[in-house]
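Q: any chance you could fold what I've pasted below:
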Amino acid sequence: MTTSTDSPQVNWADIAVISVLVGLFACAVGGTPVLMGVLLRQENQTASFIGLSAAMTPLGLITAAFITPRIAQRMGAVTTALSCALLGAALLLSMAAIPDSHFWLVARFAWGMAISGFYVVNKAWLAELTPASSRGRVIGIYSTVLAAGFSMGPASLAAVNFAPFASLGILAGALVVCAVTLLAWQHRAPSFRGKERVSVLSFIPCAPVLLLASAAFGVFDHVTLGFLPAYGAGHGVSLTQMGVAVAALNVGNVLLQTPIGWLADRFPRERILIGCALLTAIGALALPYAIGSWLLMPFLFVWGALAYGVATVAVALLGDHFQGGALLAGSAALTMAGGLGGIAGPPMVGAAIDVFGWRALPVSLCAAFLLLGIAVFFAGVVRPGSSKENLNPSRS
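A: Have a look, this model is predicted:
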């Protein structure tokens, strides 16, 4: 059991603000790639160019993960997060003002850096402000709001029929509201300024299994979005039905993260992480049997939530073991690992599908989460000797 009767209480007002901030940001983040894909197809761009354009965002995300902790510790977390929100809004408006697909390549790279900077600070705030006894439940609620924000982005664009100016204006407006909310709350936010500086590279060997958890979810997220509709079509399911199926996958993310977080507060979090990983692996092998049957929607509802639960519990474990500068570096490292999983996963799974056929999709996802479960069981989530007290800082 991880709870304690004398643990400090959760400040729900602060948690609500952090969740609202990430929900607004996720609305813009979830809508942008969908909008860009629609606009580039309307311009008759090649699939290769559309893929290159999509890759700019995760490349920016990974790049920023290395520098965000240092910036936040020098400028303060509020200034960093506020700058990222306003930069994101400015980039979206610039893409509306300059409808040039080649300019969008550069803008989407910078957009990825803004995304990364905001998420790194936001997740670190959440872990810093949440008592250990309630951390799983709180991060579950946070993950629910995050997933709901991702869903709201594309839905808001559909309401204006993906009109470029209106769509980019809506997404930029969400970020401006995020910035205004942050300004109103800034006096309560941890600054991380002046704390021990820990680089992302020095953090990596301290918690490689946590990074593997984030990478595994990155693989799952991007592979299912990229291949699940085609996988279903290959098994005789219509694209319309598979569109609803992908929505069911995300609804599970929205509704079941709080129960998973509650379990992570009641039982050892490493066991919950192992459980989510192994059940996701088993679910991958069950996919061929669920596809095309009445079980598909409820199956995807639960399967997606279990995979997302891996990321939820990983953030809770990060807060359990690290604080201050190490927590900020760890948040950046998790963001980077998720981005790497999102970049590397789809090409690797796609190559496996080309060689072995569609059966490679469930087998690949099973292998990723089975590896994670085995790693947690045998190695734990943090390297022995690495903790919030003795992680060597860099004061440069």
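
Q: only C-alpha atoms for contact and neighbour calcs from this point on.
A: OK.

Q: for the longest helix anywhere in the chain, packing partners?
A: Looking across the chain with DSSP state H, the single longest helix is helix 324-356. Here helix 324-356 touches helix 47-75, helix 101-129, helix 200-203, helix 208-234, helix 296-321, helix 360-379, going by 3 or more C-alpha pairs under 8 Å, 6 or more residues apart in numbering; DSSP states H and E.

Q: quick one more, to check against the first:
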Amino acid sequence: MRWATYFAVLASVLSVGLALGVSMPLVSLRLEGWGYGSFAIGVMAAMPAFGVLLGAKVASRMASWLGTAHLMRLCLWAGAVSIGLLAILPSYPVWLVLRLMIGVILTIVFILGESWINQLVVEQWRGRLVALYGCTYALSQLSGPLLLGALGTDHDYGFWVGAGLLLVAPLLLLGRSGAPTAESFSVTFGDLWRFCRSLPAIAWAVALFAAFEAMILTLLPVYCLQQGFTAEIALAMVSTVVVGDALLQLPIGALADYLPRRTLFLSCAVLLLASSLAIPLLLHTPLIWPMWVVFGASAGGLFTLSLILIGERYRDDALVRANAHVAQLWGIGCLIGPLVAGAGSQWISGHALPLLMAAGALGLVVLLLRQGAFGVAQPA
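A: As a prediction, this is how the structure comes out:
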């Protein structure tokens, strides 16, 4: 196994998580300060979802033309430019376009990076090494809001730090090998529908986690502010959710190498349902802090286990295709989650965010109790 390449790809994806973690909450807090409501902020949060769908459509074709490693480097540099422009052009309509660009560019990075990692790892270590990827990515997102809290939200330092990280990250991929080969194809929604029918539980879980992550980085700070907390406490709560996501991914991945992965999947779905329902009840008590941890861990566990199960089945071009479908589902979740939660928060209930996650987790639990939730096993 190419350990140096594994850690280089890991570090490049980690830089993306840190760049997003330090810049995306600043976008929402800046819009809140400009007087925009929850729905307008939700629209901004959902904008990258359109970019995700476009990025998923073109990722494999561009990788076949340029090569996986070279394309990843180009996309990281383009992401740096896009985040830097957020600081230079402080305008709601312009930011909508930039968020769309960021969605396209970084989706290609995630598709190729996750495919590269799943291609490299050996089967007996798959659970732990894929979980290490999920853990480090979550830690990078955790560090983002913490770093933003230290830098302050009154200036544009968060944008410039994010841009700087993405400028340096491509250098880590120079000379690396072992990337999956990709054919020139364009995934369609018909292909996505067939993927969802073959692996319905994984498809639902990926879309649910995408909605979770989009809302945590963009709407959760606003949710906490509206519930009476200061900006510093709101960012700390966001970080606590990501702590749960990060710290428990490695234990979940280790268990996935020894225990039935479907049982772990169901356990995470049940915990996500329970914690989502508990948040409105415990929000103003000390118990909310451990509940944030459980909330993040259970949601992150679903995504980590989804990647592990996909890595069991596919290699090379089929693996890139599967991760392109994961990106499509990610775009759908990022689009629907913030829009519904933002509209619900403004016009229905202030607790729409956790209640929406509870509804999604309940749907997943019901799906998991049915036959064929994971299709027919086809080990690679």
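
Q: TM-score of the superposed pair?
A: TM-score for the superposed pair, counting by TM-score structural alignment, normalised by the length of the second structure: 0.86. Supporting figures: 375 aligned residues with a C-alpha RMSD of 3.1 Å.

Q: about what we covered before: and the longest helix of the first structure, which residues are buried?
A: 324-343, 345-346, 349-350, 352-353 (16 or more other C-alpha atoms under 10 Å).

Q: and the angle from that helix to helix 47-75?
A: 170 degrees (axes from the mean of the first three to the mean of the last three C-alpha atoms, to 10 degrees).

Q: quick one: stretch 224-238 of the first structure to chain centroid distance?
A: Distance of stretch 224-238 of the first structure from the chain centroid (C-alpha atoms, centre = their mean, to the nearest Å) equals 23 Å.

Q: check stretch 198-205 of the first structure too.
A: On C-alpha atoms, centre = their mean, the centre of stretch 198-205 of the first structure falls 20 Å from the chain's centre.

Q: cool, and stretch 297-313 of the first structure?
A: For stretch 297-313 of the first structure, the distance to the chain centre is 13 Å (C-alpha atoms, centre = their mean).

Q: ok, average deviation of that stretch from the second structure?
A: Using mean C-alpha distance after the TM-score superposition for the first structure, stretch 297-313 of the first structure ends up 1.1 Å from its aligned counterpart in the second structure, as a mean over the superposed pairs.

Q: that stretch: which residues count as buried?
A: Result for stretch 297-313 of the first structure [16+ other C-alpha under 10 Å]: buried residues 297, 299-313.

Q: related to what we said a few turns ago, now the longest helix of the first structure on the second structure. Mean distance?
A: Averaged out, helix 324-356 of the first structure is 2.7 Å away (mean C-alpha distance after the TM-score superposition for the first structure).

Q: corresponding residue for residue 260 of the first structure in the second structure?
A: Using TM-score structural alignment, the equivalent of residue 260 of the first structure in the second structure is residue 252.

Q: who are the contact partners of the closest residue to its match other than its chain neighbours?
A: Sequence neighbours aside, residue 301 is the residue nearest to residue 252 of the second structure in space, at 6.7 Å (criterion: C-alpha to C-alpha, 6 or more residues apart in numbering). For residue 301 of the second structure, the contact set (C-alpha atoms under 8 Å, 6 or more residues apart in numbering) comprises 245, 248, 249, 252, 265, 268.

Q: I'd say the third one and residue 302 touch.
A: No. With contacts defined as C-alpha atoms under 8 Å, residue 249 of the second structure does not count as touching residue 302, sitting 9.7 Å away.

Q: chain center to stretch 162-180 of the first structure, what's the gap?
A: The answer for stretch 162-180 of the first structure is 20 Å, by C-alpha atoms, centre = their mean.

Q: which secondary structure state does the closest residue to residue 198 of the second structure other than its chain neighbours sit in?
A: Using C-alpha to C-alpha, 6+ apart and skipping residues adjacent in sequence, the residue nearest residue 198 of the second structure is residue 375, 5.1 Å away. With DSSP: H, G, I helix; E, B strand; the rest coil as the basis, residue 375 of the second structure sits in coil.

Q: list the contacts for residue 375 of the second structure?
A: So residue 375 of the second structure contacts 198, 199, 200 (C-alpha under 8 Å, 6+ apart).

Q: now it: how far from residue 262 of the second structure?
A: Distance, residue 375 of the second structure to residue 262 of the second structure, using C-alpha to C-alpha, to the nearest Å: 12 Å.

Q: same check, this time on residue 368 of the second structure
A: Distance of residue 368 of the second structure to residue 262 of the second structure, given as C-alpha to C-alpha: 9 Å.

Q: for these two, indicate the residue with more neighbours.
A: For residue 368 of the second structure versus residue 262, neighbours defined as other C-alpha atoms under 10 Å are more numerous around residue 368 (20 against 17).

Q: map that one onto the first structure.
A: By TM-score structural alignment, residue 368 of the second structure lines up with residue 376.

Q: please look at its match and residue 269 and confirm they touch.
A: No. Taking contacts as C-alpha under 8 Å, residue 376 of the first structure lies outside contact range of residue 269: 10.7 Å.
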